[in-house]
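Q: Sequence first, predicted coordinates after that:
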Amino acid sequence: MAQISYYTEEGLQKLKDELHQMKTVERPSISQQIAEARDKGDLSENAEYDAAKEAQGLLEMKIAKLEEIIANARVVDESQLDNSKALILSKVKIKHTGNGMEMEYTLVAENEADLKAKKISVDSPIGKGLLGKKVGDIAEIQTPAGVTKFEVLEISR
């Protein structure tokens, strides 16, 4: 059973662009490398041929995996989401109850997570701990250092 993943429009388009790149640029390039190596003669002792065939196998595996991800992807309609709770695509402002440090993250799908852009996965410990919380709630999140408490200050889109 394939797992359904939720994406923003931009995140799904990025996956489709990557798949298009693999099929239209990388696949023909590897086919060309195989043809050139085949033209050099004896295939039983041809390292270039073996390397190109291995690269082709890996690329085909990546293409198949990406096609499966795209087939099971669903775009999240932000207009249908409840703004009172932290859900996927929510921008959540939290405060560490221990040191008072405030942080703001956007909850996104696993493949769209980017800590530099302050986007964390809903599958991460913090993401899981924040899901379903409302403003004023305390999220107790299990971290390697123990249980950490965060107060939800604000939820927006």
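A: Structure received. Predicted model, so just to flag it, every value in this text is computed and none were measured.
Q: CA atoms for contacts and neighbours, from now on please.
A: Noted.
Q: Residue nearest the middle of the protein, spatially speaking?
A: The chain has residue 111 as the residue nearest its centroid, 0.3 Å off, counting by C-alpha atoms, centre = their mean.
Q: so what's that residue up against?
A: 11, 121 (C-alpha atoms under 8 Å, 6 or more residues apart in numbering).
Q: Correct me if wrong: residue 96 contacts residue 149.
A: Yes. The pair residue 96 and residue 149 qualifies as a contact (C-alpha atoms under 8 Å) at a distance of 6.2 Å.
Q: alright, now check it against this:
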Amino acid sequence: MAEEKQHYMTEEGKHKLEEELDQLKTVKRKEVVERIKIARDFGDLSENSEYDAAKDEQAFVESRIQQLEQMIRNAVIIEDDDSHPDVVNIGKTVTFQELPDGDEETYTIVGSAEADPFEGKISNDSPIAKSLMGKRIGNQVTVVTPGGEMNVKIVNVQ
């Protein structure tokens, strides 16, 4: 059997996944089963769009439950490593400036399960994070993105 992918996350991120899983198992799953029961009463299942929609939602919910269980089972909690406070790593917040005179941007590098660019959280698998990992404050780095290359200088790591 192939080795399952490890999912890096903070303790908070794991807790959020556990809450979502609990919600899906205890609430959403029951709601969908009830929708299926009601839709069956509408008659011929072959032409019943309510039934089809409920079955599709059931498939989505069950798939998401399996995905969350796998992510939680293979969670690797990111520990706060203070031994190298100026080195970019998972769990750290990094501020960099686009060179030569761009604005500063700040992101927290998290595992893919927690990534939310709109909240300033980028995946450790993203091109930006991959380029910055292991670098220190003051380093200049070339980041290769789908939109092209950009040169940045790391100005802060927390």
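A: In hand now; what should we look at? Given the structure is predicted, the values throughout are model-derived calculations rather than measurements.
Q: TM-score for the pair, please.
A: Comparison of the two superposed chains (TM-score structural alignment, normalised by the length of the first structure) gives a TM-score of 0.86, and 156 aligned residues with a C-alpha RMSD of 2.0 Å.
Q: returning to what we had before: any idea what the residue nearest to the centre of the first structure aligns with in the second structure?
A: Aligned counterpart of residue 111 of the first structure in the second structure: residue 113 (TM-score structural alignment).
Q: In the first structure, spot the strand with the most residues.
A: strand 146-156 (DSSP state E).
Q: what's the helix or strand hosting residue 96 of the second structure packed up against?
A: Counting by DSSP states H and E, the element that carries residue 96 of the second structure is strand 93-98. If contacts are counted by 3 or more C-alpha pairs under 8 Å, 6 or more residues apart in numbering; DSSP states H and E, strand 93-98 of the second structure sits against strand 104-110, strand 148-157.
Q: Which among the ones you listed is found nearest to residue 84 of the second structure?
A: Among those, strand 148-157 comes nearest to residue 84 of the second structure, with 10.0 Å by C-alpha to C-alpha.
Q: contacting residues around residue 131 of the second structure?
A: For residue 131 of the second structure, the contacting residues are 141, 142, 143, 144, by C-alpha under 8 Å, 6+ apart.
Q: Residue 35 of the first structure maps to what in the second structure?
A: So residue 35 of the first structure corresponds to residue 37, using TM-score structural alignment.
Q: which of the residues in the helix or strand where its match lies are buried?
A: Under the assignment given by DSSP H and E, the secondary-structure element containing residue 37 of the second structure is helix 29-40. Neighbour counts using 16 or more other C-alpha atoms under 10 Å place 29, 32, 35, 36, 39 of helix 29-40 of the second structure among the buried residues.
Q: CSV for the residues you listed, including distance to residue 5 of the second structure?
A: Listed next are the buried residues of helix 29-40 of the second structure as CSV, based on distance: C-alpha to C-alpha, whole Å:
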residue, distance to residue 5 of the second structure
29, 26
32, 30
35, 35
36, 34
39, 38
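Q: and of those, the nearest to residue 76 of the second structure?
A: For the buried residues of helix 29-40 of the second structure, the nearest to residue 76 of the second structure is residue 29 (27.5 Å; C-alpha to C-alpha).
Q: measure that closest one to residue 114 of the second structure for me?
A: When distances are taken as C-alpha to C-alpha, to the nearest Å, residue 29 of the second structure and residue 114 of the second structure turn out to be 23 Å apart.
Q: For the second structure, just list every one of the helices.
A: Secondary structure of the second structure (DSSP state H): helices at 11-23, 29-40, 49-73, 127-132.
Q: counterpart of the last one in the first structure, which residues?
A: Structural correspondence for helix 127-132 of the second structure: residues 125-130 of the first structure, per TM-score structural alignment.
Q: which two in the buried residues of helix 29-40 of the second structure are spaced the farthest apart?
A: 29 and 39 (15.4 Å).
Q: Now do the contacts for the residue nearest to residue 111 of the second structure when sequence neighbours are not counted.
A: Of all residues beyond its chain neighbours, the one nearest residue 111 of the second structure is residue 8 (4.4 Å), with distances taken as C-alpha to C-alpha, 6 or more residues apart in numbering. Residues counted as contacts of residue 8 of the second structure (C-alpha under 8 Å, 6+ apart) are 75, 76, 77, 78, 110, 111, 112, 113.
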